[in-house]
Every structure is written in structure tokens, then in C-alpha cells.
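Undergrad: Got a sequence here, can you model it:
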Amino acid sequence: MKKGLRGLYYSRNEMDEMVAPLKFALVGKFSSGTPSIARIRARFAFWSSKDFSPSAESLVVPVWVSLLNLPVAFFHRKSIHNIACLLGSPLKIDEPTTDYTRPSFARVCVEVNHLDPLVNDIWLGDDDGDITQKVMYKNLPLYCPTCSHYGHVERNCLLKAPKNKNTPDVDSTSQEDLRIILDKKKSKLVEQPS
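TA: Okay, the predicted model is just below:
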């Protein structure tokens, strides 16, 4: 740790090793065919678990992370993987990052646990110095610890909201009953002088 941040340090030799593939780089893009069944199975193998419960939502979610203005020397697959390990469990590095075709930022997909605090800054260093790297999470799903479901935050949770005694329970009231109640409320509003 340095400056209170999680980080990685690379020696001059490690930096030279990571930059070596770029020495005579000529970037091209080729479409690849369908992946093999073995490769597909390997991607989904992490989903199997003895503790799996269909009624409980997983606390671990895949999230794309962007590293804006990451120095190109750190675009090496090994470095991106090590950086991803500081944030969660690495799942995938996007093609433009591994192909060095988008030098403005690197992207990696990591599994993050909603109970763990998100890492917003990391430091990276080598023999020439160090930098603080900002970490940006893309489309992090909303999570409610009260009901353990995704899609909303705790302050909007229906389980946590106090029940209003004047509000009918929608599950036990038919649509016709709701229409009558709403019509009565509308007529009371019209009758009241403003």
C-alpha cells in the first residue's frame, strides 16, 4: 500500500518485459470464428456452486471497469490482470485493450462483491516513479441490502418502507376496489375549497 491505496510496483525489467511485445507492433483486427465448447464451458464454470440457492441473488456481479489515461506500458495482459486483481476477480479484458487499439483507456471486466467497498483509486509504480490511477465502474447494478435484491437501493425498498394505514394493500384489493377508492379521493379533493 502507498498513499493509503492498493497498488502494484513494477521494476524496470518487468516494465521492459511488458512493453516488449510493442517493440515492433503492427496492429490488425481479424474476425474470429465461434469459440469451442470447451472454451464456453470454461467461461461459465465459475457459476456452479454448492451454496447456490435459486431464491437468493448473488452478491458477486460482473462489472466493466475503465482505467482512463492508463499509460500504454501498463496495457500488457499481465499488468491489466494484476490491476484487475486489486479490484475483484478478473473475468475478461476487452479486445481493444489487449490489441492496443484504444490507448485512451483500458477496460476489464471484474467480479465485485457488493459487500466489499469499491476501489476508486490505485497506485502504479516503477523505477521512474508512480501514478495514482482512477478507476471507473460502468453500469454497476443497484443493490439493496435490506431485501438482498438488485434493481433498487435501500431507501427505495418496499420491505423497509412504512405501511400507510390509509393505503390499501394492493395484493388483497381488487382493481375495482382500487378504482372506487381513487374516485372517492378525487371527489374529496374537488370538494375542498382552495
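
Undergrad: CA atoms for contacts and neighbours, from now on please.
TA: Fine.

Undergrad: Please report how far the residue nearest the centre of the chain lies from Ser104.
TA: Among the residues of the chain, the one closest to the centroid is Val63, at 2.5 Å (C-alpha atoms, centre = their mean). Relative to Ser104, Val63 is positioned 19 Å away (C-alpha to C-alpha, to the nearest Å).

Undergrad: that older thread, okay, buried residues for the host helix or strand of the residue nearest to the centre of the chain please.
TA: Per DSSP states H and E: Val63 is located in strand 60-68. Burial within strand 60-68, assessed by neighbour count using 16 or more other C-alpha atoms under 10 Å, is assigned to Pro62, Val63, Trp64, Val65, Ser66, Leu67.

Undergrad: same deal with stretch 147-161?
TA: Residues of stretch 147-161 classed as buried by neighbour count (16+ other C-alpha under 10 Å): Cys147, His149, His152, Val153, Glu154, Cys157.

Undergrad: I'd say the second one and Glu57 touch.
TA: It refers to His149. Yes - the criterion here is C-alpha atoms under 8 Å, and His149 meets it with Glu57 at 6.1 Å.

Undergrad: which secondary structure elements does the strand holding Val63 contact?
TA: strand 105-113, strand 129-134, strand 136-138 (3 or more C-alpha pairs under 8 Å, 6 or more residues apart in numbering; DSSP states H and E).

Undergrad: Dump the buried residues of stretch 147-161 to CSV, plus distance to Gly7 and secondary structure.
TA: Output for these, formatted as CSV (distance: C-alpha to C-alpha, whole Å; DSSP: H, G, I helix; E, B strand; the rest coil):
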residue, distance to Gly7, secondary structure
Cys147, 34, coil
His149, 32, strand
His152, 32, coil
Val153, 30, coil
Glu154, 32, helix
Cys157, 36, coil
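
Undergrad: Redo those as JSON lines? Include distance to Arg39.
TA: Conversion of the buried residues of stretch 147-161 to JSON lines gives the following (distance: C-alpha to C-alpha, whole Å):
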{"residue": "Cys147", "distance to Arg39": "35"}
{"residue": "His149", "distance to Arg39": "31"}
{"residue": "His152", "distance to Arg39": "34"}
{"residue": "Val153", "distance to Arg39": "36"}
{"residue": "Glu154", "distance to Arg39": "38"}
{"residue": "Cys157", "distance to Arg39": "39"}
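
Undergrad: structure for this one too, so we can compare:
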Amino acid sequence: MDAAGAAVGAPARPRSYADLVAQTPQPIPEVEVPLRPLKMFEGVPYVSFTKEEIDRSAQPFKFFLVLKFLRRRPSLDNIRAFCWWHWGLVFQPVISAMANPRSVFVCLSNEEDFIKGFSREAFEIDGVPYRVFHWSPEYVEEQELAFVPVWIFLLGLPPNYYHESFLRNITLPLGQFIRRDNCTRCATRTDGARVCIKMDISKPPMDEFWIGVPNQPSSWLQAVVFEKLPQFCMHCCMQGHNLKMCSRERTKIQGGDGKLRKIWGRKDKKIDGKAGCSKEVGTSEVQPT
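TA: Below you'll find the model as predicted:
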């Protein structure tokens, strides 16, 4: 398969933006659940689904991405065309708006296209930077997932370990293997392996781990170099800054021991016209001045 994604059974690539936009999206596969009686809780009706049903409902969306632009997003047509031409996709992506005006769904139909979009190293369309997330039922538009694609370099890894099946196992302590770069795939650079993984950036990064039984003659500590590791704030669940730089509301109070403490809290939100409840999410001590 070449860079243009020519494959047996793949549709002809559109010749223009208009051709791309004109193509008709296909219905998603239906997931059936039984009809059940309406439930009541303290006089309020509600519906609920089992975890297994929710997991099945998410299967048709397993190759969906969310692009969250850091400024006003480009038009849907421009995003659609950019993803098609610059990502080198095999099948046409379906791009749709989300409730957040800066975010879009990118609906991809196969794993190959998903990997191309998720592991991109340049996150910018029409000069507007964006962050990419793998959509799941846990995705919340007001927050950002801590699981993101990160490129790493396994310094000094011998070239006989560059096989994809080996790298899938080797990167398990760090996250989920996404893909290796072309130099690693072809072993044209043998001072280490460069790999994209899906990792949890809310946890401290692991800069080394053992390959083989620890402290045995045939084993070694493998060094890990992270490229552009994003910062993540546990208070507001957003990327781009850490806890110390968080701009969420902070209030100083004085305790009985004479020390000042910072109370971090979320601002009240209105839901259906009703005020939500504020929530303290952490404290840190500050010496009085």
C-alpha cells in the first residue's frame, strides 16, 4: 500500500474539495438492546444500561478521534479535506461538529487510518493548533483525557528488538503501542527505536525499566526519552499546564496552626437553569507572610 492509501476495494480518491464533501456518509452498524420497563427513583423517571451494553454501543466508534482546537477552529470542509489529503487516509473521514464549538469528531473506518490520525507529530490545521484524543464513552467535552499519543525513543535498544510484536511487549510498562516510525521499521537508524504510544500523562513518566529479569547478566535497564511530553493538571483535567500553574479559583484560609492554606475549588455551574454544587478538590499549605 502506498502513501496515498491505494488498496483493494478502496474508493477512488476525490479530485477536489467539492468531490470530497459530496460523498455520502454510511450508517453506523446498529447495536440492539432489549426494550425494558421505565424505572422510577423517588418519583423521577430514568433509564439505565449495563456496562456490557455501553461497551457494545461504543464498538462502532472505536476508530473515532476528537480534535480540540486551541483557538477558533477551521471550517468543517477545510478540516475534512486536510485530514484526507495530509493524513494519507485509505477511506474518506466523516467530520462533524460537537457541542464545544472548538471540537470536531473525526470518524475513521479502519485501524490503519486511525493510527495515521492519532499518531500525527504536527497538530495544526490552517495554522490553528489542536489536541487529539481517542474518543470513548468516558470522554467529557469540558475536560481532557489523560491518555494521549506520545512519541518516545528507546535509547540503545538493539535492532533485533525492532519487530512490531517485540515493541508491543517492550512498551507495555509505558502505555499502549500505536506504531513505530519508518527508520525503526526499516532499521535504518540503529541507535534506538522510536515509537508512538498511548500513555497516561497524569502519572509520573517512567524514564527507565528492565528488559529481562532485573539484575541478571542478560538483562538491562532500558532508558526512555520522551518527546514533547504534555503537561496535565489533575485539578481541572486539562492539558497545557500543571497543578502549580492552574488558574482555577484559589482561596487562602488560615488554620488553627497559624498556617495559610490554599483551597482549590471548581466554580459553580448551571445545569438546566439550576446551580450546581462547588467541590473542593485539593489543598496545599502556604506559610503566612
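
Undergrad: so what corresponds to the residue nearest to the centre of structure 1 in structure 2?
TA: Per TM-score structural alignment, the equivalent position to Val63 of structure 1 in structure 2 is Val150.

Undergrad: what's the burial count for the aligned residue in structure 2 for Lys92 of structure 1?
TA: Under the alignment (TM-score structural alignment), Lys92 of structure 1 pairs with Arg179 of structure 2. Look at Arg179 of structure 2: counted by other C-alpha atoms under 10 Å, it has 21 neighbours.

Undergrad: what does the one 5 residues further on give?
TA: Using other C-alpha under 10 Å, Thr184 of structure 2 has 21 other residues around it.

Undergrad: How about the one 5 residues further on?
TA: By other C-alpha under 10 Å, 13 other residues sit near Arg189 of structure 2.

Undergrad: Check whether it sits in a helix, strand or coil.
TA: In three-state terms, and counting by DSSP: H, G, I helix; E, B strand; the rest coil, Arg189 of structure 2 is coil.

Undergrad: got the buried residues of strand 60-68 of structure 1 as CSV, with distance to Leu182 of structure 1 columns?
TA: As requested, those are exported to CSV (distance: C-alpha to C-alpha, whole Å):
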residue, distance to Leu182 of structure 1
Pro62, 43
Val63, 43
Trp64, 45
Val65, 47
Ser66, 48
Leu67, 52
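
Undergrad: Can you tell me which of these is nearest Asp16 of structure 1?
TA: Proximity of the buried residues of strand 60-68 of structure 1 to Asp16 of structure 1 was ranked by C-alpha to C-alpha; the top entry is Leu67 with 21.0 Å.

Undergrad: counterpart of Ser53 of structure 1 in structure 2?
TA: Matched by TM-score structural alignment, Ser53 of structure 1 corresponds to Val140 in structure 2.

Undergrad: How about Arg155 of structure 1?
TA: So Arg155 of structure 1 corresponds to Lys244, using TM-score structural alignment.

Undergrad: and that match, that one's in a helix?
TA: Yes - according to three-state DSSP, Lys244 of structure 2 belongs to a helix.

Undergrad: Tell me which residues touch it, please.
TA: Contacts for Lys244 of structure 2 (C-alpha atoms under 8 Å, 6 or more residues apart in numbering) come out as none.

Undergrad: follow-up on the earlier one: could you say which of the helices and strands packed on strand 60-68 of structure 1 is packed most deeply?
TA: Greatest average neighbour count among those goes to strand 105-113 (a mean of 21), per mean count of other C-alpha atoms under 10 Å.

Undergrad: and for that one, what span of structure 2 is it aligned with?
TA: Per TM-score structural alignment, the counterpart of strand 105-113 of structure 1 in structure 2 is residues 192-200.

Undergrad: By residue count, tell me the biggest helix in structure 2.
TA: helix 76-86 (DSSP state H).

Undergrad: List the buried residues for that helix?
TA: Asn78, Ile79, Arg80, Ala81, Phe82, Cys83, Trp84.

Undergrad: ok, which pair from these is furthest apart?
TA: Spatially, the most separated pair among these is Asn78 and Trp84, at 9.9 Å (C-alpha to C-alpha).

Undergrad: returning to what we had before: I'd say the residue nearest to the centre of structure 1 and Asn113 touch.
TA: No - the pair formed by Val63 of structure 1 and Asn113 falls short of the contact definition of C-alpha under 8 Å, at 10.1 Å.

Undergrad: returning to that earlier point: can I take it that the match of Lys92 of structure 1 is in a helix?
TA: No - counting by three-state DSSP, Arg179 of structure 2 is located in no helix; its state is strand.

Undergrad: Could you find the closest non-adjacent residue to it?
TA: Cys196 (5.3 Å; C-alpha to C-alpha, 6 or more residues apart in numbering).

Undergrad: Could you tell me where the helix or strand hosting Trp264 of structure 2 falls in structure 1?
TA: Using DSSP H and E, Trp264 of structure 2 sits in strand 260-265. Strand 260-265 of structure 2 lines up with nothing in structure 1 when matched by TM-score structural alignment.

Undergrad: before we move on, what about stretch 218-226 of structure 2?
TA: Going by TM-score structural alignment: stretch 218-226 of structure 2 matches residues 129-137.

Undergrad: show me what contacts the residue nearest to Arg179 of structure 2?
TA: Applying C-alpha under 8 Å, 6+ apart, the residues contacting Cys196 of structure 2 are Ser119, Pro149, Val150, Trp151, Ile152, Phe177, Ile178, Arg179, Arg180, Asp181.

Undergrad: and if we set it to 6 Å?
TA: Listed by C-alpha atoms under 6 Å, 6 or more residues apart in numbering, the contact partners of Cys196 of structure 2 are Val150, Trp151, Ile178, Arg179.

Undergrad: which one's the longest helix in structure 1?
TA: Identified as the longest helix of structure 1 according to DSSP H is helix 175-191.

Undergrad: coming back round to it: run through who's touching the longest helix of structure 2.
TA: Ile95.

Undergrad: residue range for that helix in structure 1?
TA: Going by TM-score structural alignment: helix 76-86 of structure 2 matches no residues.

Undergrad: Output the contacting helices and strands for the next helix-or-strand element following that helix.
TA: Scanning forward in sequence from helix 76-86 of structure 2 by DSSP H and E, the next helix or strand is strand 94-97. Using 3 or more C-alpha pairs under 6 Å, 6 or more residues apart in numbering; DSSP states H and E, the elements in contact with strand 94-97 of structure 2 are strand 103-107.
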